[in-house]
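Peer 1: got a sequence here, can you model it:
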Amino acid sequence: MRVAFALSLLAALLSGCASHSNPSPDGAWINQTAIDAAAEGGNLRQALLAHGPNLEWNIDTKGGKAIASNGFELSEGKIVSAADGKLRIDFYGNSFEDLTLKGDALVQTATDSGPEQRFKAPKEAAPAGAQPGTSFERGLYSAYLGGKWSIVQGEGQGGVVEFQPDGSVSGLPGNDRYALCLAGDCAAMSGEYDSMWLEKNEQGNPWIFVRSGNQLEIFQAVNNAKADEMPDLRPGASQWVLQKN
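Peer 2: Just a heads-up that it's a prediction; the model follows:
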């Protein structure tokens, strides 16, 4: 009996090791390095640019497709080969990306157009049916704005603000939703400044913000562009200063 038990235990251990060393590439993989850099509390988009351009991969080997998100747009490619933990993605003849499973990471091979990038499985899965990119966004929101913030200046002074990973916000007067600008048009409009969207009841506006350690200052966004030009947003009057508790 002892021999049989020992053998079954050994088999279970070996099976566990085998499954750990050969994880499935399917599912979402997020750029945790970019999230960790942003969580240090500085300029958000500088942190993302330094560790981008891709922020999330979604792999579906059964469906033969892979989707990359850069925080603004999605690029869908066809998996043309998948063996021994190595994937080759064809973006319809325009470009290729090679991904390799290495331990608990999915590694995007460096190319002439971009550096090597490493992705991790998210700690919490995105809600069923969520758009690709959601896992990274929720992880970023939690790391960058998670916790409780006190309003030390501005309307609602003395109150407590909480930004949730799903994009909801409580305690910030006149607002119930937010979205951080990660890339794309909103980034082009705000230049070197970080920006966010704040709204209530689906009506809102862009705002400029500056994060410095445990302090977050939110400014009105002033448009310096002419009527026929793309908006050129710059910080105006300070609206709120928040301090992380």
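
Peer 1: C-alpha from now on. contacts and neighbour counts both.
Peer 2: OK.

Peer 1: in terms of secondary structure, what does the strand ranked longest in the chain contact?
Peer 2: Secondary structure of the chain per DSSP state E: the longest strand is strand 233-244. On a contact count with 3 or more C-alpha pairs under 8 Å, 6 or more residues apart in numbering; DSSP states H and E, strand 233-244 meets strand 148-154, helix 185-190, strand 203-212, strand 215-223.

Peer 1: buried residues, that strand. List them.
Peer 2: With burial defined by 16 or more other C-alpha atoms under 10 Å, the residues of strand 233-244 counted as buried are 233, 234, 235, 240, 241, 242, 243, 244.

Peer 1: contacting residues for the closest residue to residue 239 other than its chain neighbours?
Peer 2: Spatial nearest neighbour of residue 239, excluding adjacent residues (C-alpha to C-alpha, 6 or more residues apart in numbering): residue 219 at 5.2 Å. Contact partners of residue 219, counting by C-alpha atoms under 8 Å, 6 or more residues apart in numbering, are 207, 208, 209, 235, 236, 237, 238, 239, 240.

Peer 1: quick one: which helix or strand includes residue 8?
Peer 2: helix 2-21 (DSSP states H and E).

Peer 1: now the element after that helix, going C-ward?
Peer 2: Once the chain leaves helix 2-21, the next helix or strand it forms, by DSSP H and E, is strand 27-30.

Peer 1: output the contacting helices and strands for that next one.
Peer 2: Contacts defined by 3+ C-alpha pairs under 8 Å, 6+ apart place strand 27-30 against strand 56-60, strand 117-120, helix 134-145.

Peer 1: I'd like the structure of this one too, to check against the first:
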Amino acid sequence: MITGFDTITIGVSDPSAAISDYEILLGQDAIHDADHSGGAEFALTNTRLRIQQSDQLGVCRLTFAVDDLSATSQFLTRLGLLDPDDSLGQTQSLNPVNTRSLNLAISGAAISGAVVSNNEQVDRITGLDHIVIQTDYPEHTGFLLGCQLGLDLRLDRTNSDWNSRLLFFRCGDAVVEVYHPLESHTRVHEDHFFGITWRTSDIAAAHQRLLTQGVTVSDIRKGRKTGTAVFTIKSHTANVPTLVIGASSPRD
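Peer 2: This next block holds a predicted model:
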């Protein structure tokens, strides 16, 4: 079964520039690929972020950590989500024909679920809070995530003021959020990754650090979740819509 997030992959046209940007954004040094392919990873408390050159720009792959790769592989193969011929290695790609065109994978590597981070200062990004998938068919995407992949649906909320229906699926200690715009004029059958929200232990300190380092950010504002505050990062994201979330201060 899926136990959490293993890796989020962002595709970019200029890996060197994007890696430098994310070193600033996350507040840590990248771990560069040993084969000098130009890619790099960042270790966070509950996932890894990978930056690599790709024709598919933005978030281009989501890999889940599983506790038993063999059993999970067999189960997903029976559901038609995994090709038996591809069921080799510690990371296995699901069939995008049956995942609403989302590039999903599972990993049973030993380091899955044991991600470490060199984050020690409170103004750093500590981990993933949630990743957003946009869909025009929320029931179909919900069936994939909940019934087939076994993620726990915690909330299904429709709000006309936000022009959206939101479904929240728990995955480890983070969330996959499904976003459905209510007033979509043309329905698209394929889903796509939309954006990322990162966590920090001190949102005011993180906000100030990014400002000091030349990152364009919004003002801190009240989060939709009680007791939280958020701000938007408008640069250094490789064009991935990005928020940072943390606990609000008593005076907020």
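
Peer 1: please state their TM-score.
Peer 2: A TM-score of 0.28 describes the superposed chains when it is computed by TM-score structural alignment, normalised by the length of the first structure; 118 aligned residues with a C-alpha RMSD of 5.9 Å.

Peer 1: could I get the helices and strands packed on strand 27-30 of the first structure as CSV with mean neighbour count and distance to residue 34 of the first structure?
Peer 2: Shown next, in CSV, are those (neighbours: other C-alpha atoms under 10 Å; distance: least, C-alpha to C-alpha, whole Å):
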stretch, mean neighbour count, distance to residue 34 of the first structure
strand 56-60, 24, 10
strand 117-120, 22, 10
helix 134-145, 22, 8
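
Peer 1: nearest to residue 198 of the first structure, out of these?
Peer 2: helix 134-145 (14.0 Å; C-alpha to C-alpha).

Peer 1: relative to residue 117 of the first structure, which of the helices and strands packed on strand 233-244 of the first structure is closest?
Peer 2: helix 185-190 (21.9 Å).

Peer 1: tell me which residues in the following helix or strand past the closest one are buried?
Peer 2: Past helix 185-190 of the first structure, further along toward the C-terminus, the next helix or strand under DSSP H and E is strand 194-200. Neighbour-count burial for strand 194-200 of the first structure, counted by 16+ other C-alpha under 10 Å, picks out 194, 195, 196, 197, 198, 199.

Peer 1: what ranges do the strands span in the stretch 151-252 of the second structure?
Peer 2: 152-159, 164-171, 174-181, 192-200, 221-222, 228-233, 242-247 (DSSP state E, counting those that start in this stretch).

Peer 1: which ones are touching residue 9 of the second structure?
Peer 2: Counted by C-alpha under 8 Å, 6+ apart, residue 9 of the second structure has contacts 49, 50, 51, 52, 59, 60, 61, 62.

Peer 1: what helices or strands is the host helix or strand of the fourth one leaning on?
Peer 2: Remark: residue 52 of the second structure resides in strand 48-53, with elements defined by DSSP H and E. Other helices and strands packing on strand 48-53 of the second structure, by 3+ C-alpha pairs under 8 Å, 6+ apart, are strand 2-12, helix 15-26, strand 40-43.

Peer 1: any idea how far residue 152 of the first structure is from residue 67 of the first structure?
Peer 2: 42 Å (C-alpha to C-alpha, to the nearest Å).

Peer 1: nearest to residue 143 of the first structure among the buried residues of strand 233-244 of the first structure?
Peer 2: Here the nearest of these to residue 143 of the first structure, counting by C-alpha to C-alpha, is residue 244; it sits at 12.5 Å.

Peer 1: isn't the closest one right next to residue 144, touching?
Peer 2: No - contact criterion C-alpha atoms under 8 Å: residue 244 of the first structure and residue 144 do not qualify, at 10.9 Å.

Peer 1: residue 141 of the second structure is nearest to which of the helices and strands packed on strand 48-53 of the second structure?
Peer 2: Closest among those, using C-alpha to C-alpha: strand 2-12, at 16.7 Å.

Peer 1: out of the helices and strands packed on strand 48-53 of the second structure, flag the one nearest residue 180 of the second structure.
Peer 2: The closest of these to residue 180 of the second structure is strand 2-12. By C-alpha to C-alpha, the value is 21.3 Å.

Peer 1: could you tell me the end-to-end distance of stretch 99-119 of the first structure?
Peer 2: 10 Å.

Peer 1: still on that earlier bit, turn the helices and strands packed on strand 48-53 of the second structure into a markdown table, including distance to residue 93 of the second structure.
Peer 2: Below are these laid out as a markdown table (distance: least, C-alpha to C-alpha, whole Å):
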| stretch | distance to residue 93 of the second structure |
| --- | --- |
| strand 2-12 | 13 |
| helix 15-26 | 23 |
| strand 40-43 | 19 |
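
Peer 1: so for residue 199 of the second structure, which of these sits nearest?
Peer 2: Checked against C-alpha to C-alpha, the stretch from those lying closest is helix 15-26, at 10.0 Å.

Peer 1: from the contact counts, what lies against the next helix or strand after the closest one?
Peer 2: The helix or strand immediately downstream of helix 15-26 of the second structure is strand 31-32, counting by DSSP H and E. When contacts are defined as 3+ C-alpha pairs under 8 Å, 6+ apart, strand 31-32 of the second structure sits against strand 40-43.

Peer 1: returning to what we had before: nearest to residue 106 of the first structure among the contacts of residue 219 of the first structure?
Peer 2: residue 209 (32.6 Å).

Peer 1: from residue 65 of the first structure, how far off is the closest one?
Peer 2: 37 Å.

Peer 1: what sits against the residue nearest to residue 154 of the first structure when sequence neighbours are not counted?
Peer 2: Spatial nearest neighbour of residue 154 of the first structure, chain neighbours left out: residue 240 (4.6 Å); criterion: C-alpha to C-alpha, 6+ apart. Contacts for residue 240 of the first structure (C-alpha under 8 Å, 6+ apart) come out as 151, 152, 153, 154, 155, 217, 218, 219.
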